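Trainee: A structural model of the following input is requested.
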Amino acid sequence: MNVDRRGHLNKYLPFSLVDGPGNRFVLFLQGCNFDCVVCHNPYTIDECNGCNICVDLCPDSALTLGTSTKPDVNHFACTDCDICIEVCPIDSTPLSSYVTVGDMLDKIRPTAPFLSGITVSGGEATLQPEFIRDLFAAIKNDPDLNHLTTLVDSNGSAAPAVWDMLAPVMDGAMIDLKALDADTHLRMTAQANGSVLASIRYLAGLDLLHEVRLLIAPGLNDSIETASKTADWLRTIDESLTLKIIGFRKNGTRPVASHIVEPDAEMLTGIANTYRAAGFSDVLII
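Mentor: Okay, here's the model as predicted:
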């Protein structure tokens, strides 16, 4: 455990009710190895390359040319208008920062009595496994924090060795399954899904699969046939899995997703009922 271990942080939320059970402190790490068409936080994908396009366009003059490879940020002047994110040509942000495990413990500690747990998301959290391991280990070894559950929200791309590294200090993982069909997954994420399917099965075997998240994007993966085939595959792992049906939302997405409509309640209910009919009882719609 190294409290000086650094991680690349996009932002954190001191309270969240949608990133795992209960009231959670959530870290969104910077960097992702998928390029999802439906991504609702694309500014977490890449690392700022210091092009400085955003500096002159910031209406609050919160950005200045820095001495490093990215602009310096005056957080007191920043009004979170998101213009720097909107104009970024590489799906990044000048607002990300490097933090240590100790830094995050200091952020968590004041509200710990009111929290249920910690979730590390992204971007793709498992691209920084050592940071997660040391953060979770520090939480588990701190008498004021060890009541907090520790979860990872992941696209499932991590190798078994990464999950083995995290397993001793992680209470569970929430895995996004965009598509069971390989071609559909490639079209949605620009990556193959073999590692995702392997992670779901591997984590279930470790009893660390908290839930499988199924994002529904009309025109891409919304058919009842798709749901039925996915249910058949998941049933080979465990019918007691928690499944979360998540409707695509346009908020925060890139122009590449402009043609995708938001699913209505009837569509999501029909898909959820397909999983229930296949034997899954713990199916939630959000």
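Trainee: when you work out contacts or count neighbours from here on, use the C-alpha atoms and nothing else.
Mentor: Noted.
Trainee: pretty sure G66 sits against N74.
Mentor: No: judged on C-alpha atoms under 8 Å, G66 makes no contact with N74 at a distance of 11.2 Å.
Trainee: just the strands in the stretch 151-286 of the chain please.
Mentor: 172-176, 209-216, 243-247, 283-285 (DSSP state E, counting those that start in this stretch).
Trainee: I'd like the structure of this one too, to check against the first:
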Amino acid sequence: MSAPRALLNDFIPFSNVDGPGNRFVLFFQGCNFDCSFCHNPYTISTCIDCEICIEPCPEDALFRETDGSVTVDWDRCTRCDICVDVCPYDSTPLAKQVTVDEIFSEIRTAAPFLSGITVSGGEATLQPEFVAALFSELKAHPDTRHLTTFVDSNGSCTSETWDVLLPVMDSAMIDIKALDDNIHIALTGVSNSRVLDSIRYLARRDRLHEVRLPLISGVNDSDELLTRTARWLASVDPALRIKVIGFRKHGVRAQYQDLTEPTADQMEHCEQVLSAAGAHEIVRL
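Mentor: From the prediction side, this is the model:
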């Protein structure tokens, strides 16, 4: 089995919040959004080998290779994440280059206890060839072919990228940070035009498990915006599942800690507004 390599931040062998059932979740390194509310901002960029993290490491586990790259001595590393904390570039030296063989072996071990696999990030669709190769191997092997294959994405990729994944992808979960493009740009640095295109494209092919609405109090949770969002989603698919996710400050960069977490009452109100505007299935994370 041959396949491209991928830059992986980490994986979780068992998760019940990243799609249906018990799932193995891969977090890819690198994202094309710069979300102010991101709770794992160290997955946004790839390491530029600046060496800033080497000296602060208390275990002397980081060093520069002769080719100039910053490398980890995994026998010394304790995953204290001080290197992540001191990185000014929203990255980490701990991301690993992995092969399909390596990841398949991890998944196969856990497969009897799993419902499926979800690729997340960062942004998994930035490494589509690896994702397609991994999903293909999972579908082909008798020990893993029962696993559903999901992509958790910001939806920013093109239809050509989705076409690489669709033959082996069972479904996708797409975020709408804001239906209003100006708010979306303010939150992410990127227009939502491709996100909306992806939602339409996947819904037409019955490959859209849910749309996720991360809600920040006073930013993207107005009744007017939620009403427009529900109506637009209903126009795409009246039965579309919507998951509302309340913003939490944990892990968010210091300069964005003034963003406000919605209360339970506010989240309930948002659900009521979405329902009144035509959303039929709403779940809360």
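Trainee: quick check: TM-score for this pair?
Mentor: The TM-score (TM-score structural alignment, normalised by the length of the second structure) is 0.97; 285 aligned residues with a C-alpha RMSD of 1.1 Å.
Trainee: circling back to that earlier point, any chance of the strands of the stretch 151-286 of the first structure in a markdown table, plus distance to D183 of the first structure and mean neighbour count?
Mentor: Below are those laid out as a markdown table (distance: least, C-alpha to C-alpha, whole Å; neighbours: other C-alpha atoms under 10 Å):
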| stretch | distance to D183 of the first structure | mean neighbour count |
| --- | --- | --- |
| strand 172-176 | 16 | 24 |
| strand 209-216 | 16 | 22 |
| strand 243-247 | 21 | 20 |
| strand 283-285 | 25 | 15 |
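Trainee: which among those is found nearest to D232 of the first structure?
Mentor: Smallest distance to D232 of the first structure across these (C-alpha to C-alpha): 13.3 Å, for strand 243-247.
Trainee: can I get the strands of the stretch 151-286 of the first structure in JSON lines including distance to T230 of the first structure?
Mentor: Formatted as JSON lines, the strands of the stretch 151-286 of the first structure follow (distance: least, C-alpha to C-alpha, whole Å):
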{"stretch": "strand 172-176", "distance to T230 of the first structure": "13"}
{"stretch": "strand 209-216", "distance to T230 of the first structure": "10"}
{"stretch": "strand 243-247", "distance to T230 of the first structure": "11"}
{"stretch": "strand 283-285", "distance to T230 of the first structure": "14"}
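Trainee: spell out the secondary structure type for the most far-flung residue of the second structure relative to its centre.
Mentor: Relative to the mean C-alpha coordinate of the second structure, counting by C-alpha atoms, centre = their mean, the farthest residue is T66 (33.5 Å). Classification of T66 of the second structure using DSSP: H, G, I helix; E, B strand; the rest coil returns coil.
Trainee: next: L13 of the first structure.
Mentor: Going by three-state DSSP: L13 of the first structure is strand.
Trainee: residues contacting it?
Mentor: 25-27 (C-alpha atoms under 8 Å, 6 or more residues apart in numbering).
Trainee: which stretches of the stretch 1-150 of the second structure form helices?
Mentor: 82-86, 100-110, 128-140 (DSSP state H, counting those that start in this stretch).
Trainee: list the contacts for the residue farthest from the centre of the second structure?
Mentor: So T66 of the second structure contacts nothing (C-alpha under 8 Å, 6+ apart).
Trainee: what of E262 of the first structure?
Mentor: Contacts of E262 of the first structure by C-alpha under 8 Å, 6+ apart are 217-218, 247-250.
Trainee: one more time with 10 Å
Mentor: 216-218, 247-250 (C-alpha atoms under 10 Å, 6 or more residues apart in numbering).
Trainee: are any of the residues you listed buried, and which?
Mentor: Those of the contacts of E262 of the first structure that meet the buried threshold are 216-218, 247-250, by 16 or more other C-alpha atoms under 10 Å.
Trainee: and the residues you listed as CSV, adding distance to N33 of the first structure?
Mentor: Listed next are these as CSV, based on distance: C-alpha to C-alpha, whole Å:
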residue, distance to N33 of the first structure
I216, 21
A217, 20
P218, 24
G247, 22
F248, 20
R249, 21
K250, 21
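Trainee: closest to L284 of the first structure among the residues you listed?
Mentor: G247 (11.2 Å).
Trainee: identify the residue spatially nearest to that closest one, adjacent ones excluded.
Mentor: I216 (5.0 Å; C-alpha to C-alpha, 6 or more residues apart in numbering).
Trainee: I52 of the second structure too?
Mentor: Per C-alpha to C-alpha, 6+ apart, closest to I52 of the second structure is C87, 6.8 Å.
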